[in-house]
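Undergrad: Quick check, what structure comes out for this input:
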Amino acid sequence: MNFRDLSPSPRTLMTPGPVEVDPRVLRAMSTPILGQFDPEFTDLMNETMTMLREIFMTKNQWAYTVDGTSRSGLEAVLVSLIESGDKVLVPLYGRFGHLLVEIVRRCGAEVVTLEKDWGTVFAVEEIAAAIRQHRPQLVAIVHGETSTGCMQPLDGIGLACREIDALLVVDVVATIGGVEVATDKWLMDAVIGGTQKCLSVPAGLSLVSYNERVESKLLKRKRIEQGLLSDSSAVSSSFHDLLGSPIRSNYLDLCQLQDYWGPARLNHHTEATSMLYALREGLRLVLQEGLQDRFERHKRHEAALMNGIAAMGLTLYGDPSCKMPVVTCVNIPDGVNGESVRAVLLSEFGIEIASSFGPLKGRIWRIGTMGYSCSKRNVLLTLGALEAVLTLHGVKVDAGAAVQAAMNTYNKEALWS
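TA: Okay, here's the model as predicted:
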C-alpha cells in the first residue's frame, strides 16, 4: 500500500497547548544527530541546564529534562519523592489538580485535598493553614490551571512548608516562559514545566528543577536502593527500616537522571537528541527576548483579546482577579453549540481553540495566547473569525467591533509607549 506524503494542514493554534512552534526551533530539529556522549552534545546539555536555571529563575544545581511529555516530569518528581504511607496535600481548583491526586495515590500516599469551586483559587493563607493542620510530607499544587484559566498565587506557601519541613512541588507546565515562575523567591522545592505551551517547542520533553532539600531526600532513597541491591539481606533491611522505601521506577528515577545529566554521565537512557536541539533553541529565543519583555508581550495580547471578546458581547469565565495571562476562558452563549463553532473555525479558517473538561465541558471555550502563537496577527485573526462564525450560528454581534476593540488596545499601548 502506498501512503501519501506527510503534509499537515496549516493551522493557527490558539489553544492552551500545543501551540505554534517558532520556525527557528523546527529548523534546529533538522540538524545532524550527535551521539549522546559526544563531547559536543554534552556541551549542549550543559548549556541547556544553564538556560533552564534562568527560565526557572533559580540557582538550583539541578535543572534538566525528562524525556516524555509534561506528565513524565510530574511522575518522575512525585515517584522519586513520595514513599508509601506519606501524607500529601493537594489543593484542587481544576482538572490538573485531580491529575496530581491520581499520580500521588499511585505512589501509595495518603492524600489530603482542599477544594475550591472551579473558576476561583485559594488564598495563600488557606493553604498555609491546611499545611499546619495536616502536616504533610509534601504539598503538590498546580500554578496555572488551563482547565479553568485561573492561576494560583504561590508566594508564602513555600514558607509554610518550611515551617514543618514539608516539600513543595509545583506544576508550572502552563506558565513557564509566559508568566513569572520565581522558583527561589517563592521557596518552591521542585518545579515541573512543559515544552509545548509558552516555550513554543514541540511536546516531548518535561523540564524539572529542584533544590538541595529535594536532593537530600533523593540521596537517602538512593542509599536504600544500594542496600537492597547488596548481597546482605540484613543490610537491606536496616536501610529500609532506617530510611524508608526505594524509588519504584527506573526510567523516572531522579537519582539516575541526575547522574545522567551530571558529570557521571550514567548510561541511563538514549537522549531524545532532536528534541534537546529544539529545547535549547526555544530557550535561547526566550532569553533573547528577555523574560520581563516576554511576560509583558503575553499581557499585551491578552488585553487585546479580552477587549475584543467583550466588544462581541461575550463574557469571560472565572474570577478576573486570578486569571491566567496566557489562557482566556469564554462563556459559550446560551443556545449555541460550542463544538459546532469550534469545528467551523477549524474547517473554514484553520483556527483551533479548545473546549474544556468535566463540569465545564460545553460551557466554555478556552483561547490560548502562548509563546509563538501569542501575536497581534493571531489575536486579530481569531477575533474576526469568531465573530463571523458566531454570526453564522445566529448570534447577534456588532460586525467589526471585536477587531476594532483589539486594534484600539494596540494603538493605545503604542501611544503610551
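Undergrad: rest of the way, CA atoms for contacts and neighbours
TA: OK.
Undergrad: any idea how far the spatially most central residue of the chain lies from residue 257?
TA: What sits nearest the mean C-alpha location of the chain, by CA atoms, centre = their mean, is residue 173, with 0.8 Å. As for residue 173, its distance to residue 257 is 19 Å (criterion: CA to CA, to the nearest Å).
Undergrad: same deal with residue 214?
TA: Distance of residue 214 to residue 257, computed by CA to CA: 14 Å.
Undergrad: Which one's more surrounded, those two?
TA: residue 257 (21 against 18; other CA atoms under 10 Å).
Undergrad: For the comparison step, fold the sequence that follows:
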Amino acid sequence: MSVDQLSQGRKEEMAEVSNAAKTPQGPIQVPTRLLMGPGPTTAHPRILTAQALPLLGHMHPPFIHIMDEIKEGLRYMFQTESPYTLMISGTGHAGMEAAIANLLEPGEKIIVGVNGIWGERVADLAERYQGDVIQLKADPGKTFSIAELKAAVAQHKPAILFLVQGESSTGTHQALGDGLGEACKAAGTLLVVDTVASLGGVPLFADNWGIDCIYSGSQKCLSGPPGAAPFFMSQRAVDKLKGRKTKPATYNLDLNLIADYWGWFKPARSYHHTGVVSTFYAMREALAIVGEEGLPAMWARHLAAHQLLWKGLRELGLQPYVPDVKDRLVTVNTIKVPEGVDWAALCKDAMDTYAVEIAGGLGPSIGKVWRVGVMGFNARPMAVEQVLTAFRHGLAKQGYKQPAAAAGKSEL
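TA: The predicted structure follows:
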C-alpha cells in the first residue's frame, strides 16, 4: 500500500466519525460546597495546590523521592517503626482488598467484627478469597469488648482478626488496646484494622497496640482527594506475605509486586503500575501538614470539634445514635432522626440553602440517622457552626419542636 493510499484510507475513517455523542464543551464547572458528611471531606487548599503541580514520570528519581517522603510520613501517622508503609493506588476499598487478598489464604479462618457495613463488606470479601469466615456480631451502635475479642481469638485461633476502628455507617469507635494485640500474637493471629474514617482523627498506635496491618483512605481526616489508601504492615504480616503457600489471587493488589515499586525489600525500584502521580503529590502534602500540626494537636482539634457539634445538637434536642459515650466516633457523628422529621428533606435543605453536605444513614442506619463528619480541614468551629445553622433551619422548616426535657442537657 502506498503512502497516498494509506493517507486516503485514514481520511475516509475520519469522515465516519459520528457527532451523535459530543464531548463536553468548555471548562469544567464545579460548585463550592462544604462537605460535612462521612467523606470525602473538604480538601485543604494546600493539598489542592499540590495536585496542580507538573506531572513527573512514575519512575523518575524526583517522584521516587516523593514516595519515600510519603513512607516516612505514614510511619508517623501510624505511629510505627516498621519500614513497611506505602500508599495503595486506589480508594479505601483497594486498601481493604489488599489486606485480605495478601494475608488470607484459601481455607484459613478469619474472625470479622461486624457492627456495620464495613465489617459486612470484609466478610463478603474474605469469602470471595475462599476464607473460612467467622462473623462476630454486635448490634449497630455497639462495639466489641476486649474480653470478648480475646475469647474469640483464643477459641478459634484464626489467621486474622479483622476490626473497624471507626465504623462510619453507625458512628462507633472500636477500642484496640488493653492487650488485644498480644493475645492475637499468642494465638498466631494477625490483627488487621480498618482506619478509613479514623486515621488522624483519633489516637492510633500501631506498634504499641500490636496491630499487624492497617489500611485507610486519603479523603477523610487527611483532607486529600479520594484515590490513595495509606497502608501499613508489621514484620509478622510481611513474614506471612512472604511465606504464603499460594500466590495472592490478585495481580493489581499483590503486595509482593507493589512492595518492589515502593522499595520495601530492595533499593532498586521495579515497575508494577503507574502510580497516581498527582494524588501522591497531594498525600505528601497532607502528611507534611499533619507533621506541622502534630498528631496530639490534631487529635485534640477533632475532639473539640466533635464536642462543639454535640453541644449545639443537644441544644436542639437531638440525640446520639450510639448510646455509650465511650463508643462514639469523634470523626463521623451519627444523630438520631426524631419521629416525624424527614431526614432527606433536611439534607436537601442544607445543600440547597447553605451548600452544606449532611448525609443520611448507611447500611444498618439507613433512615435512622444523619451522619455529620468533622474531619481534617473541616474539624474547626466555623465549619461546625455552619452545620448547626443548617440543622436549625431545616428542623424549623419542618415544624420541629424541641423536646422540653432537652433543655439544659449537656452530656457529650
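Undergrad: And the aligned residue in structure 2 for residue 178 of structure 1, how far from residue 293 of structure 2?
TA: Under the alignment (TM-score structural alignment), residue 178 of structure 1 maps onto residue 201 of structure 2. In this view, residue 201 of structure 2 and residue 293 of structure 2 are 13 Å apart by CA to CA.
Undergrad: Please tell me which residues of structure 1 the longest helix seen in structure 2 aligns onto.
TA: Assignment by DSSP state H gives helix 295-315 as the longest helix of structure 2. Aligned by TM-score structural alignment, helix 295-315 of structure 2 corresponds to residues 291-311 of structure 1.
Undergrad: Now the matching stretch: buried residues?
TA: 291, 294-295, 297-311 (16 or more other CA atoms under 10 Å).
Undergrad: now do stretch 135-154 of structure 2
TA: Residues 135-137, 140-144, 146, 149-150, 152-154 are the ones in stretch 135-154 of structure 2 that count as buried (16+ other CA under 10 Å).
Undergrad: with structure 1 superposed, average distance for the longest helix of structure 2?
TA: Helix 295-315 of structure 2 differs from its equivalent in structure 1 by a mean of 0.5 Å after superposition (mean CA distance after the TM-score superposition for structure 1).
Undergrad: ok, then the element right after that helix?
TA: Heading C-terminal from helix 295-315 of structure 2, the first helix or strand you meet, by DSSP states H and E, is strand 332-336.
Undergrad: quick one, helices of the stretch 101-250 of structure 1?
TA: Assigned helices in the stretch 101-250 of structure 1, in chain order: 124-134, 157-163, 212-229, 233-243 (criterion: DSSP state H, counting those that start in this stretch).
Undergrad: Just confirm residue 223 of structure 1 contacts residue 239, I think it does.
TA: Yes - the criterion here is CA atoms under 8 Å, and residue 223 of structure 1 meets it with residue 239 at 7.5 Å.
Undergrad: between the two, who's got more neighbours?
TA: When neighbours are counted by other CA under 10 Å, residue 223 of structure 1 and residue 239 differ, and residue 239 comes out ahead with 21 against 16.
Undergrad: now for the more buried one: what does it line up with in structure 2?
TA: Counting by TM-score structural alignment, residue 239 of structure 1 has no partner.
Undergrad: how near is residue 239 of structure 1 to residue 245 of structure 1?
TA: According to CA to CA, residue 239 of structure 1 and residue 245 of structure 1 sit 9 Å apart.
Undergrad: Between those two, which contacts overlap?
TA: Common contacts of residue 239 of structure 1 and residue 245 (CA atoms under 8 Å, 6 or more residues apart in numbering): residue 224.
Undergrad: which residue packs closest to the match of residue 178 of structure 1, ignoring adjacent ones?
TA: Leaving aside its chain neighbours, residue 201 of structure 2 sits nearest to residue 299 (5.2 Å; criterion: CA to CA, 6 or more residues apart in numbering).
Undergrad: Please identify the buried residues of stretch 8-26 of structure 1?
TA: Buried residues in stretch 8-26 of structure 1 (16+ other CA under 10 Å): 12-22, 25-26.
Undergrad: residues in structure 2 aligned with that stretch?
TA: Under TM-score structural alignment, the match for stretch 8-26 of structure 1 is residues 30-48.
Undergrad: For that stretch, which outside residues touch it?
TA: Here stretch 30-48 of structure 2 has contacts from 168, 197, 219-221, 223-226, 282-283, 285-286, 332, 355-359, 371-378, 383, 387, using CA under 8 Å, 6+ apart.
Undergrad: ditto for stretch 349-367 of structure 1
TA: Applying CA under 8 Å, 6+ apart, the external contacts of stretch 349-367 of structure 1 come out as 10-16, 95, 147-149, 317, 327-332, 337-339, 342, 345-346, 368, 382, 385.
Undergrad: And it, end to end?
TA: End to end - CA to CA - stretch 349-367 of structure 1 spans 15 Å.
Undergrad: Give the aligned range of that stretch in structure 2.
TA: Residue span in structure 2 matched to stretch 349-367 of structure 1, by TM-score structural alignment: 354-372.
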